[in-house]
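A.B. asks: Structure, please.
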Amino acid sequence: MLYHLLKPIAVTGINLFYNSISVENQDRIPKKGPVIFAANHPNTMIDPLIVAASCGRRVSFLARSTLFFNSFISWLLTTLGIIPVYRKNDAKDDMYRNEEMFSATYRHLERNHGLLIFPEGASTPERVIHKLKTGAARIGLGAEEKNNFMLNVQIIPAGINYSASTKFRSDVHCRFGRPIKLIDYKEKYQKDNWSTVEEITDQLRKALEKLTATVSDKEDEDIVKSLESIYKKELTVNLGMDKKSKSDDFKISKGIIKALEWFSINKPKWTLDMKRSIFQYMSMLDRLNIKDDFLSTGQSKVTFFHRIQSWFFLIIGFPLFVYGVIINYLPYKISGHLAVWSVKGHVAAISSKKMTIGLGLFVFWYSLIILLFSFMGYSFIWTTIFFATFIPAGNFSLYYYRKAKNYQQHIRFLTIFYQKRILLYQLIEKRLNIINELNRAKDDYFAQLNKNSNH
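C.D. replies: Next up, the predicted model:
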C-alpha cells in the first residue's frame, strides 16, 4: 500500500528533475515471475527510482544497513520492501546478519517479486563498471537451489546512462539486457557452485559494459568526453543517425569508446598524439570561454532573420522569465547549495540530495506563496490558476536562461573575432586538423571492422 502511494511521488520527482527518461528493450522483462534486476550504480538513490520507473514491475532493493538507523526508518524501509545488507566497511560486527538478508531475498523471489541489486556495491559517478560483487548470482542460484530449480529466476542486466547525472533537466537513458536464465546453469551449479557464481557474475559484467557508455580505463573518461563534445554531432550526421534519438546517441558514444580502445591497442603513438592535440584544443576553448559548437563547420549559419527571432524571443519572453524567477529561484538555488554542502564531496549523491531537498523546499515555498495569495482575498479558482503556472513558468525561465547564455556566447564569439582574430583562426585551423584526423581514423576503423567481419 505504502509502496503504491509513494511510487507516483518518486516518479513525479525524477520526471521533474530530469528533462527526459527514455527506456530501451523493456520487452525483455518478463511480466510475471521472479526477476533480479542488476544495474550499474552511478547516482545513489536516483538509480533505483530510474529502474523502478522504467521496468514496469514492482521491485524491492538491497540497501546498506546504516540507512536503517532508527526504528521508524527501519519500519518505513522494510514496509517499502527494502532489505538491509551488512557490509564489512560499515557494519563489520553485524555481517552474520546477512543470513537474514539472503532469507528475505529468497522469500521475495518465491513470491514472484522483483529484486533490484547494484552489484558494484558502492555508488560512484565515474564512467566505469567497477568490479562486481557476486551477490546477484548467489541470491538467484541460492533461491533456485532452495526450490529445486523450479522458480525460473532470471537476472535482467540494466544499464543506466546519464547525460549529466548531477545536472537539473538533463537526460537519462535506461537500457535492459537479455535475461540470464538461471535454470540453464542447474547442472553446472550442482557440480561446482562457486565457479558457476563467478561465471554468471562475469557474464553480468560483460552485459553491463555493453549496456552503458562506460570506459574500461578510468583515465580515458576525459578524452571520451572531449571527443563527444567535438565529434559526436558530426558522426551522427555522417552515419545518418537521428540526433533526437537517445538510442542512436548511445550508439555513437559507445562507438567512440570502442574505437578509442582499438586505437589505444593498435596505434598507441597516434592515439597519444591525438589526445594531446585534443586536450590542447579544449584548453584553448576554456581560456577563451567559448564552446566548441561555435567553431563547428556543421553549425547552420545564423542569418539576420535568426538574429531578429532571437532578439524578439528575449524581449517578449523577459517578463515571463522574471515571473518564473520570482516564483522559483529561491528554492532552486537553496536546494542546490544545500545538496552540495550535505554530500561532503560524494558527487554521486548530489542528484538525490537535490531532488529530495528540492521537493521539500518547493512544496514549502509554493504553499507559502499560495497562502499569501489567498489571504489577499483571491477566489479559489484564481488561486488554482495562479498555482498551475508555477512549474511551467520555472521551466520557461530555465529555457530562457539557457537561450540567453547561448546568445551571450554568440556575442562573446563575435567579440573574440574582432579583437583576437588571428588566435581564433588558429583555433579553427586546429579544430579542422583534429576533425580531418578523426575522419581518417574513422575510415581506418570501419575498414578494419569490415575486414574482421569478412574473415
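A.B. asks: all contacts plus neighbour counts: C-alpha atoms, from now on.
C.D. replies: OK.
A.B. asks: which residues in the chain form strands?
C.D. replies: For the chain, strands defined by DSSP state E occupy the ranges 20-24, 35-39, 59-64, 83-85, 114-117, 154-162, 171-176, 180-181.
A.B. asks: Can you name the residues in contact with the fifth one?
C.D. replies: By CA atoms under 8 Å, 6 or more residues apart in numbering, the residues outside strand 114-117 that reach it are 34-39, 48, 57-62, 105, 108-109, 135-136.
A.B. asks: now the other sequence, so there's something to compare against:
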Amino acid sequence: MVNEWAFHIIRNVLRLPVGAMIRKVHFDGTEHFKEGVPVLIASTHPNSFFDGVVFEHMSRRRVYTLARGDAFAKPFANYMLRSMRILPIFRARDADPKTARSGNARTMDELFERFKLKHGILIFTEGVAYPEKSLLPLKNGTGSIAAEMAKRSNHEMDLYVVPTALNYTSFWPNMFKTIHVTYHKPIRVKDYREMIENNERDFIKMVTAKVQDAFDESFVVTKGEFTEEKEFVHDLMVNENYESIPFKINNRWKLSIAKANAMNSDLAEKVRKYMSSLNQAKVLDSNVGNRGFDYLSALIALITFGISFPIFLVWSLLFKLNDRFVKRKFKNIVFRDAVKVGIGSGHATLLILGLVILTAVFLPHHWWVWTLIPVALYGAICWFRVVEALPHLWKELKWRGMDDKEQDSLRSMRQEIVSALQ
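C.D. replies: Purely as a prediction, here's the structure:
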C-alpha cells in the first residue's frame, strides 16, 4: 500500500472543474451502501475515469477503484494511480499472461487487506467504458472477486456486493451534466457459503445476473428504438426531480427509469406529440414542469460580480481551449470527458495561483483580503450555473405570456408522460 497524498490533493483541485461542469448529483438507495462493512460496488461504466470521480470524490465514502491494468505499466504511473486510490485489474488484452496473473494476484492481496479494513471497492462490471446510454455485456469479475474474498476469509468476511447504476444526462462535448447514482439491494456473500463451496461458477453467474437485473431497472438506455424520445424523457425526468438549492440530492428520485427504457409505440407517440407542441410554443419542458431556478447561485454571482465575473470569463475561455485541445488530440471519445476534467484541474490550479499572485501584488495585505479568493472562485462557479439556466429563464418569459388554455394543454400532455413513468 502506498501513501495516498495525491488523492487528497486531487480531490480538492477537482472541486472547481466538477463544480462548473456538474449541475446536480442524485444518490438513491444510499441505505444499501452499508457502513462499517466491506462493500464491493458493481457499477455501470459509461464515462471512463470520470466514473471513479463520482464515487471517490462525491459519495463521501472511502472507495478504491479498479482500473485497466495496462495504465499501470510505467512505474511512475503505477505509483501515482495507487496514490489516488486506483488499483489495477488486468484483462487478457492488458498484458501478457504471466504479467496479468501476477498483477491480479497482487491486486487480490490488496483487495483483501482493504476489505478487512471495511473499505469500499469499485468495480465496473461491464469491463470497458463507452460514452453512450447503452449497456455492454457484463463480465464475471464481480462474482469472481466476491467468491475469492469469501474463500480467503474462510467465509468469515461479511462482504456485500452492491449493484449500482451510474447515469449521466450527456457526454462530451456537452459541458453541463446531471449525474444519477442508484444503489440497489446488496448481495450478502456470507449467505451463499454453501453455493460457493459446491458450485462457485453458479455463484458467479448468480451475482452477474443480479447485477444485470439492477442495471436493467435503473440505468438509462436510449440506444436502439425510440432514441430521440428516450433522450427527451431522460431530460424530463431530470426536470421533474430538479431541486433548486442542493447540489447533492439523496433518495428523492420519483420516476421509473425501467418504464422509460421499456417505452412502447404509444408512449413514444405521446412524447413526439409533446415535443412538437413545445417546439411550436417555443418553450421548454422545464418551463411546463415548473422547474425551479437556482436563485441563490444567481444572487451570489451578482453580489460578487466585480471579482467573480472576470474569473468566469477567463475560465470559460480556458474550457473552450480545453475542448479544442481534447477534440484535436484525443480521437478516442471514451476518454474525452475524463481528460477534460483532468486538464480543467490543471487550469483551476493555475487560476488559484494567478489569484494568489495578483492578491499579493496589488491588494492591501490584510488577512480578510485572502478570503476574497475562495469567494471569487465560488462566484465564478455560480456564473456557470446561471449561464446554464439562461435558456430556461428566457423561455420562461414566453411561457408566462401564454394564455391559460395553451398552458393547460401542454401540462396535460406532460402529465400523461409523467403518469406513464410512475
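A.B. asks: one step back: out of the strands of structure 1, which gets nearest to Leu272 of structure 1?
C.D. replies: Leu272 of structure 1 lies closest to strand 154-162 among the strands of structure 1, at 27.3 Å (CA to CA).
A.B. asks: in structure 2, what residues pair with the closest one?
C.D. replies: Under TM-score structural alignment, strand 154-162 of structure 1 corresponds to residues 160-168 of structure 2.
A.B. asks: Kindly provide the distance from the alignment partner in structure 2 of Val224 of structure 1 to Met175 of structure 2.
C.D. replies: Using TM-score structural alignment, the partner of Val224 of structure 1 in structure 2 is Lys230. Here Lys230 of structure 2 is placed at a distance of 20 Å from Met175 of structure 2 (CA to CA, to the nearest Å).
A.B. asks: which residues are in contact with stretch 72-88 of structure 1?
C.D. replies: 2-3, 59-65, 67-68, 92, 94-95, 97-98, 101, 104-105.
A.B. asks: ok, and for it, which residues are buried?
C.D. replies: 74, 77, 80-87 (16 or more other CA atoms under 10 Å).
A.B. asks: Out of these, which two sit at the greatest distance?
C.D. replies: Pairwise over those, using CA to CA, the maximum falls at Leu80 and Arg87, 20.9 Å.
A.B. asks: where along the stretch 151-300 of structure 2 do the helices fall?
C.D. replies: For the stretch 151-300 of structure 2, applying DSSP state H, counting those that start in this stretch gives helices covering 193-198, 200-218, 227-240, 257-261, 265-281, 285-288, 295-303.
A.B. asks: Format those helices as a markdown table; extra columns: distance to Val356 of structure 2 and mean neighbour count.
C.D. replies: Formatted as a markdown table, these follow (distance: least, CA to CA, whole Å; neighbours: other CA atoms under 10 Å):
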| stretch | distance to Val356 of structure 2 | mean neighbour count |
| --- | --- | --- |
| helix 193-198 | 58 | 15 |
| helix 200-218 | 45 | 19 |
| helix 227-240 | 38 | 19 |
| helix 257-261 | 46 | 20 |
| helix 265-281 | 47 | 15 |
| helix 285-288 | 40 | 21 |
| helix 295-303 | 21 | 17 |
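A.B. asks: Leu353 of structure 2: which of those helices is closest?
C.D. replies: The nearest among the helices of the stretch 151-300 of structure 2, by CA to CA, is helix 295-303 at 21.5 Å.
A.B. asks: Tell me who's in contact with the closest residue in space to Met150 of structure 1 that isn't next to it in sequence.
C.D. replies: Closest residue to Met150 of structure 1 in three dimensions, ignoring its sequence neighbours and counting by CA to CA, 6 or more residues apart in numbering: Glu144, at 6.6 Å. Counting by CA under 8 Å, 6+ apart, Glu144 of structure 1 touches 150-153, 182-183.
A.B. asks: which of those count as buried?
C.D. replies: 151-153, 182-183.
A.B. asks: So which of the strands of structure 1 is nearest Ile370 of structure 1?
C.D. replies: strand 20-24 (28.8 Å).
A.B. asks: How about residues contacting the match of strand 154-162 of structure 1?
C.D. replies: 32-33, 37-46, 51, 146, 177-189, 210-211, 214-215, 218-220.
A.B. asks: which residue in structure 1 lines up with Gly120 of structure 2?
C.D. replies: Gly120 of structure 2 maps onto Gly114 in structure 1, by TM-score structural alignment.
A.B. asks: Check the burial of that match by counting its neighbours.
C.D. replies: Burial measure for Gly114 of structure 1: 24 neighbouring residues, criterion other CA atoms under 10 Å.
A.B. asks: Please report how far the residue most central in space within structure 1 lies from Lys442 of structure 1.
C.D. replies: Closest to where the C-alpha atoms of structure 1 average out (CA atoms, centre = their mean) is Tyr162, at 2.1 Å. Applying CA to CA, the value for Tyr162 of structure 1 to Lys442 of structure 1 is 25 Å.
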